[in-house]
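K.L.:
sequence and predicted structure are below.
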Amino acid sequence: MSTVIEQPVEARLVAAAPRMPSIPAALHYDPREPFAVRMTFPAPATLEGVDVCWTFARELLVSGLEEPVGDGDVRVRPYGYDRLVLEFHAPEGTAVIHVRAGEVRRFLQSTAELVPVGLEHQDLDHALAELLRDAG
């Protein structure tokens, strides 16, 4: 049985209004997909009124705590004291949110306890061996 980590985070949507509204969000990590994390937003927090889930590399969060990273749909960068900016680019537009870096660090620490960064391939090798053992 695999342990999946789910951690709610307080996200603040960067908008034209001076006060950034808080929106619910959650970070997810499943060791069966050791390179990926998901960030989900429930329907009431999205313009489309449907649940939205972004999947991206765990390494983006790790590196984004220290320096701007990402060239594609998801970009991450540190901002001020204990903040992280995540940009989600889609054909419909771009959403920019702030999250507390401390929350992200705690989440990443939990993921590293399950699958240490840099050892994701070993976990995949173990999963493949189990799959082949069960098939035989």
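P.N.:
Received the coordinates, thanks.
K.L.:
drop to CA atoms for contacts and neighbour counts, all remaining ones
P.N.:
Fine.
K.L.:
longest helix of this structure, counting residues only.
P.N.:
Assignment by DSSP state H gives helix 120-135 as the longest helix of the chain.
K.L.:
any buried residues in that helix, and which?
P.N.:
The neighbour-count check on helix 120-135 (16 or more other CA atoms under 10 Å) flags Glu120, Asp123 as buried.
K.L.:
and Arg105, what element?
P.N.:
Assigned by DSSP states H and E, Arg105 belongs to helix 101-114.
K.L.:
now the angle between helix 120-135 and that helix, please.
P.N.:
50 degrees (axes from the mean of the first three to the mean of the last three CA atoms, to 10 degrees).
K.L.:
check it against this one:
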Amino acid sequence: MQFRLLDNKGTPKWEISRWTYSPEKKRAIKETLGSFPCRYSMVSRDILDKCTTQEKAEVLEWWRVTSEAVNRERVRNQITRLPVIFKDLGTLLDVIQDNPKDLAELKQHAYAFKDAVSRVVRRKSRQQKNQEAVNSVPA
């Protein structure tokens, strides 16, 4: 299986392809199984229907790893983009007193940060529970 990021003008897409042997051409040919936008959370059913069981496992594992990397990057971006204002409570209080618009923007950043952190915490606790379940299964 091959996964290739297509750099088109709109939404970037992933393309999934594989090499198969063609008896009539007597050589290996590249067969494109399909493409899908990066923002989708799952590989489409029509692509998976063309795959063997082994290939499906490969595609799903690749997607899991890719999704985790994308989510990590998204969280990292949200955290690093937080305004410097958060680091200085004195400035924060001044802003709140001076300008209601800044306060509204600050709230948005706070919600984004809280959301990102809670997602990470939920995922970590889920992974920990799964690990504990695996470890507690009697052999």
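P.N.:
Great, that's in hand. Because the structure is predicted, anything quoted here is derived from the model rather than measured.
K.L.:
TM-score them against each other, please.
P.N.:
The TM-score (TM-score structural alignment, normalised by the length of the first structure) is 0.31; 64 aligned residues with a CA RMSD of 3.8 Å.
K.L.:
ok, Arg105 of the first structure to His126 of the first structure distance?
P.N.:
26 Å (CA to CA, to the nearest Å).
K.L.:
go on, Glu120 of the first structure?
P.N.:
Glu120 of the first structure is 10 Å from His126 of the first structure, by CA to CA.
K.L.:
for Arg133 of the first structure, same thing?
P.N.:
Relative to His126 of the first structure, and taking CA to CA, Arg133 of the first structure is found at 10 Å.
K.L.:
which stretches of the first structure form strands?
P.N.:
Secondary structure of the first structure (DSSP state E): strands at 5-13, 22-29, 36-41, 52-57, 74-79, 83-90, 93-100.
K.L.:
okay if I get the ones you listed as JSON lines plus distance to Glu113 of the first structure?
P.N.:
What follows is the strands of the first structure, written out as JSON lines (distance: least, CA to CA, whole Å):
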{"stretch": "strand 5-13", "distance to Glu113 of the first structure": "11"}
{"stretch": "strand 22-29", "distance to Glu113 of the first structure": "12"}
{"stretch": "strand 36-41", "distance to Glu113 of the first structure": "15"}
{"stretch": "strand 52-57", "distance to Glu113 of the first structure": "17"}
{"stretch": "strand 74-79", "distance to Glu113 of the first structure": "23"}
{"stretch": "strand 83-90", "distance to Glu113 of the first structure": "22"}
{"stretch": "strand 93-100", "distance to Glu113 of the first structure": "21"}
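K.L.:
who wins for proximity to Ser110 of the first structure among those strands?
P.N.:
strand 5-13 (7.5 Å; CA to CA).
K.L.:
neighbouring contacts of that closest one?
P.N.:
Strand 5-13 of the first structure is contacted from outside by 20-30, 95-100, 103, 107, 110-111, using CA atoms under 8 Å, 6 or more residues apart in numbering.
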